[in-house]
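Student: Please find the sequence and the predicted model below.
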Amino acid sequence: MRKKLQNITNKLIPIGAILLVIGIWAFICAEDIVPAFMLPSPNDVVRAFIGDFALLMKHASVTLVEAFWGLVVGIAIGFVVSILMDQFNFAYRGFYPLVVITQTIPTIAIAPLLVLWMG
């Protein structure tokens, strides 16, 4: 019984938090605390999602295809570089500092630069 109650509580707390955030969002929009062009109401967002669903799915499919090919190219380049680093000492000495640098920079720090460079 206690485990079942804990299981229900574990599910209700996140749902309650989401509903609270949506409620605060709706209140902010209803009271015009933030202009509608900056923060549309939850109803407007749902209506726009339903009305523009086909367009959103078209763009989502393009994004997924681009992400897939980016992953494939990244894996291929990483595989080739790792083989080169394993087989040739000069490649190891050349690429290793770059590998270390790329692993120490947080993704969120370089994300704006990647957007600027790649669009």
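Tutor: Received, thanks.
Student: CA atoms for contacts and neighbours, from now on please.
Tutor: Will do.
Student: buried set for the host helix or strand of Q6?
Tutor: Assigned by DSSP states H and E, Q6 falls within helix 2-30. Across helix 2-30, burial judged by 16 or more other CA atoms under 10 Å covers 25-26, 28-29.
Student: ok, second structure coming up, stack it against the first:
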Amino acid sequence: FARIEQWTMTKTKFEAMEILNKDDIPCGPILSMKEIAEDQSLRATGTVVEVDHPTRGKYVSVGNPIKLSDSPSDVTRSPLLGEHTDEILRQVLGFTDHQVADIHDSGALDPPRKQAAE
């Protein structure tokens, strides 16, 4: 291990991989998070995707690992807290606009109040 470590310290991970692969020695680089996020081949295959978020801005995320030629999928952001509440109240639960307004006015949809510990 000491000799291998001594040899690998003189090479980049990609140089070592190229040299070893020529002799059919299985190896691969351990990529940093920065290298993974910036790797164009991972982006091209959808393994790593960029997602746009309204409060967070753009961020890098893992793409869908399942790739089906006839069923492509998009990775999207998760919803914000309460983002679809009105839609669910109206379309799923069947509340009228007036009932939804009453629910809002009642405070039932307000975030919970944090209480100080005693």
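Tutor: Done, it's in. Every value quoted in this text rests on a predicted model; they were computed, and no experiment measured them.
Student: Once they're superposed, tell me the TM-score.
Tutor: Remark: TM-score between the superposed chains equals 0.24 [TM-score structural alignment, normalised by the length of structure 2]; 48 aligned residues with a CA RMSD of 4.6 Å.
Student: any idea which of the buried residues of helix 2-30 of structure 1 is the one closest to I50 of structure 1?
Tutor: A26 (18.5 Å; CA to CA).
Student: So the closest one sits against P42, correct?
Tutor: Yes - A26 of structure 1 is within contact range of P42, at 6.2 Å (criterion: CA atoms under 8 Å).
Student: Could you dump the buried residues of helix 2-30 of structure 1 into CSV and include distance to D86 of structure 1?
Tutor: As requested, the buried residues of helix 2-30 of structure 1 are exported to CSV (distance: CA to CA, whole Å):
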residue, distance to D86 of structure 1
W25, 54
A26, 57
I28, 58
C29, 58
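Student: just curious, which of those residues is nearest to A111 of structure 1?
Tutor: When the buried residues of helix 2-30 of structure 1 are compared for distance to A111 of structure 1 (CA to CA), W25 wins out at 27.4 Å.
Student: can I assume the closest one is in contact with N43?
Tutor: No - W25 of structure 1 lies out of contact with N43 (CA under 8 Å); the separation is 10.5 Å.
Student: ok, how many other residues are close to D52 of structure 2?
Tutor: Neighbour count for D52 of structure 2, taken as other CA atoms under 10 Å: 13.
Student: so it touches K58, yeah?
Tutor: Yes - contact between D52 of structure 2 and K58 holds when scored by CA under 8 Å: they sit 4.3 Å apart.
Student: V100 of structure 2 sits in which helix or strand?
Tutor: V100 of structure 2 is located in helix 97-106, with elements delineated by DSSP H and E.
Student: Could I get the buried residue list for that helix?
Tutor: Neighbour count says helix 97-106 of structure 2 has 100, 103 buried, by 16+ other CA under 10 Å.
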